[in-house]
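Participant: With the input below, show me the fold.
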Amino acid sequence: MANHQNSANGWSKPSDQRTTGKVITCKAAVVWGPGQPFVMEQVQVDPPQKLEVRIKILFTSICHTDLSAWQGENEAQRAFPRILGHEASGIVESVGEGVKDMKEGDHVVPIFNGECGDCKCCKSEKTNICHNFGVNPFKKVMNNDGKSRFSTKDGKPIYHFLNTSTFSEYTVLESACVVKIDPEAPLKKMTLLSCGVSTGVGAAWNIANVQATSTVAIFGLGAVGLAAAEGARARGASRIIGVDINPNKFIKGQAMGVTDFINPSEPGKPLHERIREITDGGVDYSFECIGNLDVLREAFLSTHEGWGFTVVLGIHPTPKMLPLHPMELFHGRGIIGSVFGGFKGKSQLPHFAQECMHGVVDLDKFITHELPFEKINDAFQLLIEGKSLRCVLQL
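Facilitator: Here you go, the predicted model:
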C-alpha cells in the first residue's frame, strides 16, 4: 500500500516516493455480489489517462444510493465486483493529459453528475445535465477506452460506480467529475457536497426557488430531505412540515428548521388532506425524498391548487409510471424531477462551498457518526437501521 502522509485537511507525497504515472496499490472496500459484505482488498489503481484525474480520498460518506446499489435493487446496479461510494473529498495525486483546471495537491470533491463545459446542455443555463458525463447508473468503465482503472492483484477488473468510486484510498475519475474547492475549506465537511446536501439544498434553491414566508412539506427526513429543509429555512420559509415514520427524525429535523411533524403511520385522514387542513389549502412546495409512488402522489396532492410545486428527489427503482391523472395537472400544480439539486458542479459548487463555510448552511448538523474506513460495514448498518444521517469514514 502506498505510504502517503495525510492529515484532516492536507496531504503530501514523500519526496522519495513519486507515484505519478505509476500503478498504485492501495486499500479499497470491494463488493463481490449483491448484499455481500464489503471486503477490504488490496487493489491496483492505474494512472489517469487523457482528461482524467487520480485523487487520494481522505474522507468518504454513505448515501442511500450506495445502499441500494450494494443491495442490487435494480438491473442498472448489478455489476460486480465493484467499488461503490460517491460522496467524498480528497487531494489530487496526478492528472492526465489535457487537464488544465487542476493540478497535483489541489483540494477537490468528486461529483456523480459531471460538467464537461462543452456539450449543448452544459452551455445552457436551463439545465445542469451534462450530455457526456451526466449521472448514468449503467456506466461501469471509463469513457476513454471502455476499461476500468481498478483491478485485483491478479489483473481482474473491478467496476466503477456513478463516475466516482470513492470507497478506495485512490480513485480515478474523468476531470469533468472533479471539482476544485477552496484549500481552506474543511474537507471532512466538504464531503457532504458531493451528493446529499447539494441535492437537497439545491432542490430548494435552484429547482423550487423557495420564497420567503412560503410553506413547505418534505416527505422523508433522511439527509436529502433534511437538506431540503435546511435550504428552505435559509430562504425564509415560514412553515416546514416534515413527514416520516421514524419519530427520531423529528428531533433532528428541528435543528434544520422543521416546524411541524406528521407521522404517516398514525391513523387518520390521508396525508394530503391533513396537510391541506393545517396550511389553508396546501403547501407552496413539496419535496418527495423517498422514492415511493404512493408517497409521491400524497406529496403532489398536498400542494396548493393553482401554484403548488412538487420536486421529486427520491430514486424510484421500479418501472411503474407516475400515479397522476393528466387532468390533475389542470388544477395548476406542477411537478419536476431534480438531479444534484440543479447545481452545475464544476462552475457552481465552489461558490456553494463558500456559502457553507460562511454558515449559510450548517454542514455539522448532517454528520451524525464518524468511523475509520475499515468500519464501513458498521456504517452501512447504521444507515439501514435509520440511526445515521451521514457517517463519515476517514481513510
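Participant: going forward, measure contacts between C-alpha atoms and count neighbours the same way
Facilitator: Noted.
Participant: Would you mind measuring from the closest residue to K375 other than its chain neighbours to R82?
Facilitator: Among residues not flanking K375 along the chain, L393 sits closest, at 7.9 Å (Cα to Cα, 6 or more residues apart in numbering). Here L393 is placed at a distance of 18 Å from R82 (Cα to Cα, to the nearest Å).
Participant: Neighbour count: those two, which is higher?
Facilitator: More crowded of L393 and R82, by other Cα atoms under 10 Å: R82, with 27 against 22.
Participant: Wait, the more buried one touches Q36, no?
Facilitator: No - between R82 and Q36 there is no contact under Cα atoms under 8 Å: 11.3 Å.
Participant: Mind listing the shared neighbours of those two?
Facilitator: Among the neighbours of R82, none is also in contact with Q36 (Cα atoms under 8 Å, 6 or more residues apart in numbering).
Participant: all strands of the stretch 51-200 of the chain, in order?
Facilitator: For the stretch 51-200 of the chain, strands defined by DSSP state E, counting those that start in this stretch occupy the ranges 52-61, 87-95, 107-110, 150-151, 157-158, 170-174, 178-180.
Participant: could these go into TSV alongside distance to V339 and mean neighbour count?
Facilitator: Below are these laid out as TSV (distance: least, Cα to Cα, whole Å; neighbours: other Cα atoms under 10 Å):
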stretch	distance to V339	mean neighbour count
strand 52-61	19	27
strand 87-95	15	28
strand 107-110	15	30
strand 150-151	27	24
strand 157-158	27	22
strand 170-174	19	28
strand 178-180	17	25
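Participant: how about this one, so we can line them up?
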Amino acid sequence: MGKVITCKAAVARGPSQPLVIEEVQVDPPKRTEIRIRILFTSICHTDLAAWKGENESQRAYPRILGHEASGVIESVGEEVTDLKPRDHVIPIFHGECGDCVYCHHPSTNICKNFGVDPMRKEMPSDGKVRFWSKGRGEPIYHFLNTSTFSEYTVIDSSCVVKFDPRLPLKKLSLFSCGVSTGVGAVWFTANVQAGQKVAVFGLGAVGLAVAAGARARGASQIIGVDINPNKFEKGKAMGITDFINPNELQKPVHEVVKKLTGGGADYSFECTGNLQILREAFLSTQMGWGLTVLVGVHAKPDTLPIHPMELFSGQSLKGCIFGGLKGKTQLPSFAAQCLEGAVNLDEFITHELPFERINEAFQLLIDGKSLRCVLKL
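Facilitator: Here you go, the predicted model:
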C-alpha cells in the first residue's frame, strides 16, 4: 500500500500486433482513485476494435486495453470513502460521479465527469498515466477508464462498483459491459413489456444479452438476425424464437421481419455498429410506435441512413450506452436480479483461459467462436 507495484500486463504496442505480456509498474492511487487486483477479465468487440486501431483518432500506444473484469481492492486514495481494501468490485467504463447535473437527473445515465471517452488515454484527475514499462520508464496509456488487461490497475472510484463478497467474481465480470449493455438496453432504455415483439440485429454477446433480457421480460417473439449460422443454436438457449440469415434471403431483412411479426417489431436492437444494418433495424419496426435502440458502436464518423420524413411514420430511434443504467446506484440491484435467475449467465462464458493466453482469446472472438472468454489472472 502506497508503493509502486510491479506486475504482469498485456500491452498493445501497435495496431493488430499481438499483445505482449510484460512487466509493468503501477503507481499508487491518487486522492479519488483505487488500485485493484484484477482476478478475472474478458474481451469484447470494443477491445477488439481498439486493438485493430480501426479509429485512427483513438490510437495510442503502448496501451493497456480491457474493460470487463472483476477483482479485489488493494488500496484506495485518501478521499475515497465508499470503498476500502479487500472489497470485491467490478470496474465500469461508463462511470457515475454522483455530483454532476446528469448524475442527478433520473432520465439519463450520462456522467459529465466520468462518462465513456474513447479518446482519453490518461487518468482524468491529473491527465497523467499510472502505468510504466519496467526498466524503460516508458509511460503506458489507459483505456476506457479501466485498463483491465493487467494484474493491477488504477481506476477512479466513480468507475468502480462494490458487490457482496459472497457473489461469484467470475460471473460478476460480465456486468462490466456485455450483459449490462444488452439486458439493460431491454429493461432500462426500451422497457420491453410482456407480449411485445423484438428483433435483434447481431448475435454477439451483447445481442444475445438483448435476447435474454427480452425473454426475461416475457416478449412473445424474439427474432435474431445474423450471418453466422453457428449463432442460431446459442440463440435458442437465450430465448430467440425466429432466425434470419440475410445471406439466405432474396429480399430485404426488414420485409421478412414485418411478415414474421404481422406489421413490424415493437422494438429492434442494432448491435453490430453497421449503418446499413441500422437502417434495416429501423425499417423493421412497427409504424406508429416502433422504437429502434442503437447499441452497437459505430467507429466511423458517418451520418445516419434515415431520411427525416421517415420519422413521420411514428417510428423512432434512440441511442443507448451501458444499457441506460446508472453504474454505481443501479448496477448492484440489476446484477442481483440476473444472478437470481432472470438471466442464465453461464451461457455467456463459452471459454476460459489463463491470462497469458490472451492472444488466443482474441482469436476466438475474431473467428466468431466465443461470446466471452474469461481470462484468469
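Participant: What residues in structure 1 pair up with stretch 111-124 of structure 2?
Facilitator: Mapped onto structure 1 using TM-score structural alignment, stretch 111-124 of structure 2 covers residues 130-143.
Participant: And the matching stretch, end to end?
Facilitator: Termini of stretch 130-143 of structure 1 sit 14 Å apart (Cα to Cα).
Participant: List the buried residues for that stretch?
Facilitator: 130-135, 137, 139-143 (16 or more other Cα atoms under 10 Å).
Participant: Mind picking the one among the residues you listed that's closest to L192 of structure 1?
Facilitator: Using Cα to Cα, V135 comes nearest to L192 of structure 1 of the buried residues of stretch 130-143 of structure 1, at 17.3 Å.
Participant: quick one: the strands in the stretch 151-300 of structure 2?
Facilitator: Secondary structure of the stretch 151-300 of structure 2, counting by DSSP E, counting those that start in this stretch: strands at 152-156, 160-163, 197-201, 221-225, 242-244, 267-270, 291-294.
Participant: Which residues does the shortest one contact?
Facilitator: Meaning strand 242-244 of structure 2. 221-226, 232, 253.
Participant: what's the average per-residue distance for it once overlaid on structure 1?
Facilitator: Comparing strand 242-244 of structure 2 with its match in structure 1 after superposition yields a mean distance of 0.2 Å (mean Cα distance after the TM-score superposition for structure 1).
Participant: What of the third one?
Facilitator: Strand 197-201 of structure 2: mean distance to aligned residues in structure 1 after superposition is 0.3 Å, counting by mean Cα distance after the TM-score superposition for structure 1.
Participant: Over to the first one?
Facilitator: Comparing strand 152-156 of structure 2 with its match in structure 1 after superposition yields a mean distance of 0.2 Å (mean Cα distance after the TM-score superposition for structure 1).
Participant: Onto which residues of structure 1 does that strand map?
Facilitator: By TM-score structural alignment, strand 152-156 of structure 2 lines up with residues 170-174 in structure 1.
Participant: What segments of the stretch 251-377 of structure 2 are helices?
Facilitator: Here the stretch 251-377 of structure 2 has its helices, by DSSP state H, counting those that start in this stretch, at 253-261, 275-283, 327-337, 358-366.
Participant: Show me which positions of the last one end up buried.
Facilitator: With burial defined by 16+ other Cα under 10 Å, the residues of helix 358-366 of structure 2 counted as buried are 358, 361-362, 364-365.
Participant: just the first one next, same as before
Facilitator: Buried residues in helix 253-261 of structure 2, defined by neighbour count with 16+ other Cα under 10 Å: 253-254, 256-258, 261.
Participant: I'd like those as TSV, with distance to G204 of structure 2 appended.
Facilitator: Below are those laid out as TSV (distance: Cα to Cα, whole Å):
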residue	distance to G204 of structure 2
V253	18
H254	20
V256	21
V257	19
K258	23
T261	23
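Participant: Out of those residues, which comes closest to Y152 of structure 2?
Facilitator: Of all the buried residues of helix 253-261 of structure 2, Y152 of structure 2 sits closest to V253, with 45.5 Å by Cα to Cα.
Participant: what does that closest one align to in structure 1?
Facilitator: That one, V253 of structure 2, aligns with L271 by TM-score structural alignment.
Participant: check contacts around that match.
Facilitator: When contacts are counted by Cα under 8 Å, 6+ apart, L271 of structure 1 touches 264, 298, 302.
Participant: tell me, how many neighbours does the residue nearest to the first one when sequence neighbours are not counted end up with?
Facilitator: In space, P264 of structure 1 comes closest to I245 once its chain neighbours are excluded; the distance is 6.1 Å by Cα to Cα, 6+ apart. Using other Cα under 10 Å, I245 of structure 1 has 15 neighbouring residues.
Participant: I'd like to know how far the aligned residue in structure 2 for I245 of structure 1 sits from N245 of structure 2.
Facilitator: Following TM-score structural alignment, the counterpart assigned to I245 of structure 1 within structure 2 is I227. Here I227 of structure 2 is placed at a distance of 5 Å from N245 of structure 2 (Cα to Cα).
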